[in-house]
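Undergrad: Have a look; sequence and predicted model below, questions after that.
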Amino acid sequence: MTTDRISLAELEQGTPFERRHIGPDAEDQAKMLAQVGYGSLDELTAAAVPDVIKSTEALGLPGARSEAAVLAELRGLAERNQVLDSMIGLGYYGTFTPPVILRNVMENPAWYTAYTPYQPEISQGRLEALLNFQTVVADLTGLPTSGASLLDEGTAAAEAMALSRRVGKVKKGVFLVDADCLPQTIAVIQTRAEPAGVEVVVADLTNGIPADVAEQGVFGVLLQYPGASGAVRDPRAVIEQAHEMGAIVTVAADLLSLTLLTSPGELGADIAVGSSQRFGVPMGFGGPHAGFMAVREQFARSLPGRLVGVSVDADGNKAYRLALQTREQHIRREKATSNICTAQVLLAVMAGMYAVYHGPDGLAAIARRTHRYAALLAEGLKAGGVEVVHGVFFDTVTARVPGRAAEVVAAAREAGVNLRLTDADQVGIACDETTGRDQLLAVWAAFGVSSDVPGIAELDAATGDALPESLLRDDEYLAHPVFHQHRSETAMLRYLRKLADRDYALDRGMIPLGSCTMKLNATTEMEPVTWSQFGALHPFAPVDQADGYLTLIRELEDRLAEVTGYDKVSIQPNAGSQGELAGLLAVRAYHRANGDPQRTVCLIPSSAHGTNAASAVMAGMKVVVIKTGESGDVDAEDLRAKIEKYGEELAVLMVTYPSTHGVFEEDITGICAAVHDAGGQVYVDGANLNALVGLAKPGKFGADVSHLNLHKTFCIPHGGGGPGVGPVGVRAHLAPYLPNHPLQPAAGPATGIGPISAAPWGSAGILPISWAYVRLMGAEGLRRATQVAVLSANYIAKRLEPHYPVLYTGPGGLVAHECIIDVRPLTKVTGVSIDDVAKRLIDYGFHAPTMSFPVAGTLMIEPTESEDLAELDRFCEAMIAIRAEIEKVGTGEWSTENNPLRGAPHTAAQLAGEWDRPYSRAEAAFPAGAAAASDKYWPPVRRIDGAYGDRNLVCSCPPLEEYDG
């Protein structure tokens, strides 16, 4: 036997990561290409991608590296970060993530690879976990209805401002913000208010609403409880005064403090917002963290974002589902209450489970310990002659040292502790769950008072609490059994496993959702996220302590710019919706800087993602809809007519490319040119970038701005509906208007639009994932991934075409990275609905593709490059078998109302009970092509009644009877 000699360099490289990421190997790709009718990937994409947009040069990226090498490189970057003990506060705190939650939620693909629970029957685990989160927020805030999480505290407060304006009696007037609110929250509100025409007034409300402000009229008030300074003030008088003026009152609250302090609802607040970060979620240099909002009952149906409610399944059993606002942007478009279409599910699950694990007593004990350290800290400072500004506080102490504040902060830093430099005279010191005696000693020493401080035990015995008696909480919270039954790690482990088993995620099988790009989230990419050098850094730490992070961020921004053809990228937006808003605000600022404030019209095709229209309205623009042609393309004639009609008013055209219908439009460059000739800008929605990377660059074929979805194309996992990152890329003329941040000047240009997210670099904690993906794949790997994504979509289209119409194709009958199959003709003949097909796919062991978007009665299928040929074939065979089942309904063998499709999904309990169906139990649970019995995924509930859930809106934990015995 002879073998060819392999070089040491080749042996050291090992198996290229590309082969791990891309599902079909060379042999399978050849079979797929034969089915589609092409001889190579290059031949296929040459035919599919229009010549006018093709890139002629390879991506200028570093070469691909092995998994081991990339981990070593990331380890080097991590070690360049200096993780000091953080006592900065301002909404970000050290916390201990219980290892059982770290390992079994944050690091568990059963949780992090799940998609948004739009198919609730196979999402019951995460929906219950989100109900737990909602119950935590509702109980602690004292308001009955909580959402399933928002993006962060700053944007939650901005959403509260919009909600106050929408539901309040006062339609004009100002939005009044207390000066002791978190500075990043104030800045985000100001960014969001200006294009909406809202005047924001920041004032000291300690002694009530100033008379001059009251004269202007006030539609909403925002208070911080406790304040950014640490002060705990009784807000009841201000709330009463605001209500007398007809204003809606929002309280931005700290959840941990609410275990000890009177709830905002009890104090009279209408809305509560905040962050759940300190409930076991690492700081991560700013995110991702689950923001929250809770409201009074009368505002429940105006709540932005997502709400999990309780409904019933076909047998009358209780079941959970998203209620009311689910994907409302895609329905209401410019009339949507918000552009938020994602949440922070994974982080909300972690925070909710933190409360489940600790329970009310455990949470209160953590809060008391945190407060105790703050009280001792203050007492020690006072003993050393330092003025403590506030007599009552929860976890944050403000000390006044005239002219010495910078010196104190520097001394503390030398001792390994970061404090907050409030101004030249004041220092802020925040305690948290991780604070210990060593930190107290270091802080006292930094103030120069250590020699005057008695021993900590002696000080503890002599020091009372610093919480105001009038605000101590006396009502019960978290009384549900779920917060009392999982104290041992064994019990918690089993609870997490039970919920995960109820769900369908990528670790089980393919999730072929069109426009959502559910592909491999490689373990190598995920691993660094939980390293302490990335997870434990405060977002407002001195930038020279974050050298590794900032290097990673700059490199990722530069590489994303290279991939897209733009000149500059900002990674601050922490969701695609926020990226859209940032891009449109940059366009708005550009026109204003050029003396064209009248340019406010945003042209949007009728097929576009609904968030486009919602974002445009939030950016102060007027939405004008462009018709979509029969082929799915933008109607060029209608576009040119609208350009001519609006002329000098035209601000921007928003288009998705490839189109929302999954087609490479031939005329995209002409469309861009027409808009530019009229003085407008072109926004290309980056949702479908997985069809372009390495083949074409939006910034080079005519676009001025795009947002990218790192949770789609660049491998950040969806996490059950969040986290996400939505960077915005722009050409050079828009770069001066990218987001910036008042607390970190390095985060963006001084001329920027202000912060779009609360943290300077958004959800920085998950950026190592996308950085690693680009580094592992290299230019050629990224290009091949795109080509295989296009191949896989065309392979599915060709296999299914004899059985279902493929609705839209481009030249040569090709699609891009996704295809749309039309079920409407079958529905018309047989009565089998798109819902029936989607639910029947569960019996076959699949998550359904995207339903009825962008066209009602269709399925949009995106296989991605990560699914291998066996899984693609399994899906195709399931769809073909379902087509045969539909035929049996059409011929009358099964009735329209009683057949396996209408009865789907079938549960184990249903099969074990009485059976009076015209089809067998085996046909129900094990149809042809479904997984073997040993591999069967059993849905926990039957089909859920959506209308019931919306009529009977409930926000509560799982029913008590589930915990009997």
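TA: Cool, got the structure.
Undergrad: hey, let's count contacts and neighbours off CA atoms from now on
TA: Noted.
Undergrad: quick one, what contacts residue 389?
TA: Residue 389 makes contacts with 397, 398, 399, 400, as judged by Cα atoms under 8 Å, 6 or more residues apart in numbering.
Undergrad: ignore the last one, residue 226
TA: The contact partners of residue 226, by Cα under 8 Å, 6+ apart, come to 232, 233, 253, 254, 257, 393, 394.
Undergrad: Who wins on neighbours among these?
TA: Top of the contacts of residue 226 by neighbour number is residue 394, holding 31 neighbours under the definition other Cα atoms under 10 Å.
Undergrad: if I look at that residue, how far off is residue 178?
TA: 18 Å (Cα to Cα, to the nearest Å).
Undergrad: And residue 515, by the same measure?
TA: To residue 178, residue 515 is 41 Å away according to Cα to Cα.
Undergrad: And those two? Which one has more around it.
TA: A side-by-side neighbour count of residue 515 and residue 178, using other Cα under 10 Å, places residue 515 first with 25 against 20.
Undergrad: take a look at this one as well, against the first:
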Amino acid sequence: MNDFTTRHIGTEADDQAQMLAALGYASLDDLTDAAVPEAIRLTAPLDLPAALSEFEVQRQLAALAARNVPGTSMIGLGYHGTVTPPVIRRTVLENPAWYTAYTPYQPEISQGRLEALANFQTMISDLTGLPVAGASLLDEGTAVAEAVAVAHRVSRKGGVVVVDANLLPQSLAVLRTRCLATGVEIVVAGDGLAAALRTHQAFAVVVQVPGADGRLPSAAELGELAGLAHDNGAQLVAAADLLALTLIEAPAQWGADIVVGSAQRFGVPLFYGGPHAGYIAVRQGLERQLPGRIVGLSKDADGVPAFRLALQTREQHIRREKATSNICTAQVLLAVTASCYAVHHGPDGLAAIARGVHDRARRLAAALLAGGLSLAGDAFFDTLTVAVPGRAAEVVAAARASGVHLRLVDADHVGVSVGEDTGAAELAVVASAFGVELTGAVAGGLGDHHRETDYLTHPVFHAYRSETELLRYLRGLSDRDFALDKGMIPLGSCTLKLNPAAAMEPISYPGFAGLHPFVPEADAAGYAELIGQLCDWLAEITGYDRVSLQPNAGSQGEFAGLMAIRSYHLAHGSANRTVCLIPASAHGTNAASAVMAGMRVVVVATAEDGSVDLTDLAAKIAQHADDLAAVMVTYPSTHGVFEETITEICRQVHEAGGQVYVDGANLNAMLGLARPGRFGADVSHLNLHKTFAIPHGGGGPGVGPVAVREHLAPYLPNHPLVASAGPAGSYGPVSAGPFGSAGVLPITWAFIALMGADGLKRAAQSAILAANYVARRLEAAFPVLYSGASGLVAHECILDLRDLTRRTGVTVDDVAKRLVDYGFHAPTMSFPVAGTLMVEPTESESRAELDRFCEAMLAIRAEMDAVADGTWPADDNPLHNAPHPASRIVAADWVHPYSRQLAAYPAGVRPGPLGSGGRDKYWPSVARIDQAFGDRNLVCTCPPVAAYES
């Protein structure tokens, strides 16, 4: 192993030897030979390049970044030049306190990012004028599709959506993919939206403001369109530029029911198309149909206002095939960045940036008009479409030669979009490329648009004008969170492993961060090579033949893979094959994604040992043999076991004419040990944010590439503007960016290059060792629910608390909250089995940290016993009252039957020098939060200061 591998894997050789001895094995190979079924086991090492050092990896990535030519991007189409304030770049985007955090399902230890997301929601709600906003979506294209899905759910009118011909082309293409699967008809209104609404019985109409060509519909026209839509019983969806909304009237004022878009231009780098935070806001009455996450305000057990995720009963992990969406991750890190950008600039600063952009566009418009050229419209915000008959390619080439990228619309038209980073020099370059002279004159404007409603009035958007104050605010927020830089996050199925700094640094290289996704392919040569190599490496690791990196979340990867299966059956004359078999234990996204892909979910029972019930599977296959499209299984299983029956499952489904989808959520346990594409699977999505070191970012970005065997390769996603993104005959794109969240792909490239074949295998083996070590240490106190034929688990184990709960009244929630007092994030609660905890230690944790976790769990078991024997009342004990914030510990009155010291400093938690075994105490900022109160009293924007005072 190289130096990096030994640092990435937390357990040292001596520790591993002792851990193996405790399990009765002589080596890692012996352990994994016993755990991994022989039928699927690899017999030869992966064919990957030799591992590189950190220095070599960064040097190669720097060379790849240098082959990209960002220039100044004036292409537009939803991606704009922006300036990330250095204080935000360094203290948020590049700060492990923010990027190594997990989804805030444990709100008591997530108050920092939840507050930042509440700021984001407030920003979106204020600018759109709508009362309820979500905590971000994946990108603008998928946000448009989600908005149409919301409108379809609430409407009782037919299956037609009328779409603005001026919608961003990638958004239209993503919407076509979604509607193709669900049977919704799209009518593109070439002759005007109003005329199309009068012709078709539509449930929704979608308008782009401003349009893709830059034209800004008049406020009067938009108001009339909204009135006509509502008279016809349709919902009006507006895809709106967030910066433009600081100057033009809020869409709610002219009648929009749903507003979506991207927050990219609020300080988030271009990143070659992603990751970026999409946004969505809805009118009153649609909040329970909203896809994704909503941050809401509730209160803790002491009445202190506290944030948490609201209305989770809408989400896929609870409602499965009836969920509002299959989205499992948001774009939290990018939404936080955008919200901090708004906090940094405030309403006046944002308006000044917008006015500067608009004024520079007007100045360029005046020069073009004075030179005899014509524009697409008189009213615009930042984008001009210029008629240059027969000269478009010449103009674009001239600007490119001087370092500015313009948009080649067609042979006769050029698009120009002014960004925050566009200065006088760039305007002069553009004017020269068109053959005109830049003057001081201005032309055009916003038409009849004028923003009259206030926005960002909350004190948070006014209080941090100085960098000193902003820095302290951001530090204060991160201190309220628990992230991987503070301690172990043993969440089962989530794989919270090290995100190495050497892999993280390159995403900030200008060649990676500053590139527009629609530059000429010659100017993205570095990305092309990186993407090609990464696809080859992932194909080798998984045993598949082709990989698409476009899906920008695991849920998107699922959808893309299922759409490939659907397309394959359609191409072979089997349109009737729409049944998808899904085990009862599967993650909720599986069922939700299947419905989105136009399939019908049939649930397969789970056997007593946690495996797929083969008898029930055979019966379901026989029952649906003529209509069987696919089976979706997770391997190793959702129960954390290498099932011996996986090859038999594949055989039975293939014999019935179906395809096998293996969910790649647990791929970390198979690296270098087994390859799903070679043991019978046809398609998998991968979670780069789990297996390949891209950080979870507090709930996103996620990256969910889809890998397929050769017969499904023609049905991988493509893109309307970038031919190299996928096969021409595909169903279309699933994400707005041609390569999804391309900006974070250097992390996975670096991780694989640093580890090499041997390192990846050692990582999987070490993860399996850690899980079995924890299981063995805890099984006497907390029975391990499932294990394989060898008595071993895979990379995670399920601890069964159900009998203990019956005897003591202590629930998994109590244990999860008490772990906070011990300085841990909780394991996964009640999934896949209610009343259990699923623990995944990963390969990155040291034996000392594994032991600290085990000792905390054993101490908690002793506390449970003290409740059982009557030492403490069932309703007044350290578990029931956990977590214990400092405010409780220092309260004047202490009325509990246990000491303050036990509450705050339980066994193993002691102060002292860090180098001598001491540990800083993690203090939650709030006590246990009342979830039900927050759902009954939904508040999803920043509350007034008076709410905190009361």
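TA: Nice, thanks for sending it over. Just so it is clear, the model here is predicted, and its values are computed rather than measured.
Undergrad: Got a TM-score for the two of them?
TA: After superposition, the two chains reach a TM-score (TM-score structural alignment, normalised by the length of structure 2) of 0.98; 940 aligned residues with a Cα RMSD of 1.3 Å.
Undergrad: from the contacts of residue 389 of structure 1, which single one is nearest residue 861 of structure 1?
TA: Using Cα to Cα, residue 397 is the member of the contacts of residue 389 of structure 1 that sits closest to residue 861 of structure 1, with 54.6 Å.
Undergrad: Which positions in the longest helix that structure 1 contains come out as buried?
TA: Longest helix in structure 1, counting residues (DSSP state H): helix 345-383. Across helix 345-383 of structure 1, burial judged by 16 or more other Cα atoms under 10 Å covers 345-360, 362-364, 366-383.
Undergrad: just stretch 849-856 of structure 2 next, same as before
TA: Neighbour-count burial for stretch 849-856 of structure 2 flags 849, 850, 852, 853, 854, 855, 856 (criterion: 16+ other Cα under 10 Å).
Undergrad: Same question for stretch 732-747 of structure 2: list its buried residues.
TA: Buried residues in stretch 732-747 of structure 2 (16+ other Cα under 10 Å): 732-747.
Undergrad: Pull up the aligned stretch in structure 1 for it.
TA: Under the alignment (TM-score structural alignment), stretch 732-747 of structure 2 falls on residues 754-769 in structure 1.
Undergrad: And that stretch, end to end?
TA: Stretch 754-769 of structure 1 has its terminal residues 26 Å apart, counting by Cα to Cα.
Undergrad: roughly how far is it from the heart of the chain?
TA: Using Cα atoms, centre = their mean, to the nearest Å, the mean C-alpha position of stretch 754-769 of structure 1 is found 11 Å from that of the whole chain.
Undergrad: just checking, what residue in structure 2 corresponds to residue 820 of structure 1?
TA: By TM-score structural alignment, residue 820 of structure 1 lines up with residue 798.
Undergrad: what's the helix or strand for the nearest residue to its match once chain neighbours are set aside?
TA: Leaving out its chain neighbours, the residue that sits closest to residue 798 of structure 2 by Cα to Cα, 6 or more residues apart in numbering is residue 838, at 4.3 Å. Following DSSP states H and E, the helix or strand that holds residue 838 of structure 2 is strand 836-839.
Undergrad: For that strand, name the packing helices and strands.
TA: Judged by 3 or more Cα pairs under 8 Å, 6 or more residues apart in numbering; DSSP states H and E, the packing partners of strand 836-839 of structure 2 are strand 797-800, strand 828-829.
Undergrad: Out of those, indicate the one that is most buried.
TA: strand 797-800 (a mean of 28; mean count of other Cα atoms under 10 Å).
Undergrad: Packing partners of that one?
TA: Strand 797-800 of structure 2 sits against helix 745-778, strand 836-839, with contacts defined as 3+ Cα pairs under 8 Å, 6+ apart.
Undergrad: quick one: buried residues of the helix or strand following that strand?
TA: Using DSSP H and E, the helix or strand that follows strand 797-800 of structure 2 towards the C-terminus is helix 802-808. By 16+ other Cα under 10 Å, the buried positions in helix 802-808 of structure 2 come out as 802, 804, 805, 808.
Undergrad: likewise stretch 830-843 of structure 1?
TA: Going by neighbour count (16+ other Cα under 10 Å), the buried part of stretch 830-843 of structure 1 is 830-843.
Undergrad: Can you add distance to residue 49 of structure 1 and give those back as CSV?
TA: Shown next, in CSV, are these (distance: Cα to Cα, whole Å):
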residue, distance to residue 49 of structure 1
830, 37
831, 38
832, 35
833, 34
834, 30
835, 33
836, 35
837, 31
838, 31
839, 34
840, 34
841, 32
842, 34
843, 36
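Undergrad: hmm, who's touching stretch 311-319 of structure 2?
TA: Outside of stretch 311-319 of structure 2, the residues within contact range by Cα under 8 Å, 6+ apart are 288-289, 291-294, 322-328, 587-589, 592, 935.
Undergrad: Sorry, wrong one. I was asking about stretch 618-625 of structure 2.
TA: With contact meaning Cα under 8 Å, 6+ apart, stretch 618-625 of structure 2 is reached by 579, 581, 602, 604, 628, 652, 653, 656, 657.
Undergrad: what range in structure 1 does it sit on?
TA: Against structure 1, stretch 618-625 of structure 2 falls on residues 640-647 (TM-score structural alignment).
Undergrad: and what of stretch 861-869 of structure 2?
TA: Mapped onto structure 1 using TM-score structural alignment, stretch 861-869 of structure 2 spans residues 883-891.
Undergrad: Counting neighbours, which bits of that stretch end up buried?
TA: For stretch 883-891 of structure 1, burial by neighbour count (16+ other Cα under 10 Å) applies to 883, 885, 886, 887, 888, 889, 890.
Undergrad: Equivalent analysis for stretch 56-65 of structure 1, please.
TA: 59, 61, 64, 65.
Undergrad: Distance check, whatever residue of structure 1 lines up with residue 73 of structure 2 against residue 429 of structure 1.
TA: Here residue 73 of structure 2 is matched to residue 86 in structure 1, going by TM-score structural alignment. For residue 86 of structure 1, the distance to residue 429 of structure 1 equals 9 Å [Cα to Cα].
Undergrad: intersection of neighbour lists for those two?
TA: residue 419.
Undergrad: got the residue ranges for the strands in the stretch 451-600 of structure 2?
TA: Ranges of strands in the stretch 451-600 of structure 2, per DSSP state E, counting those that start in this stretch, are 546-548, 579-583, 600-604.
Undergrad: will you turn the ones you listed into CSV that also has mean neighbour count and distance to residue 280 of structure 2?
TA: Formatted as CSV, these follow (neighbours: other Cα atoms under 10 Å; distance: least, Cα to Cα, whole Å):
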stretch, mean neighbour count, distance to residue 280 of structure 2
strand 546-548, 25, 27
strand 579-583, 25, 30
strand 600-604, 20, 28
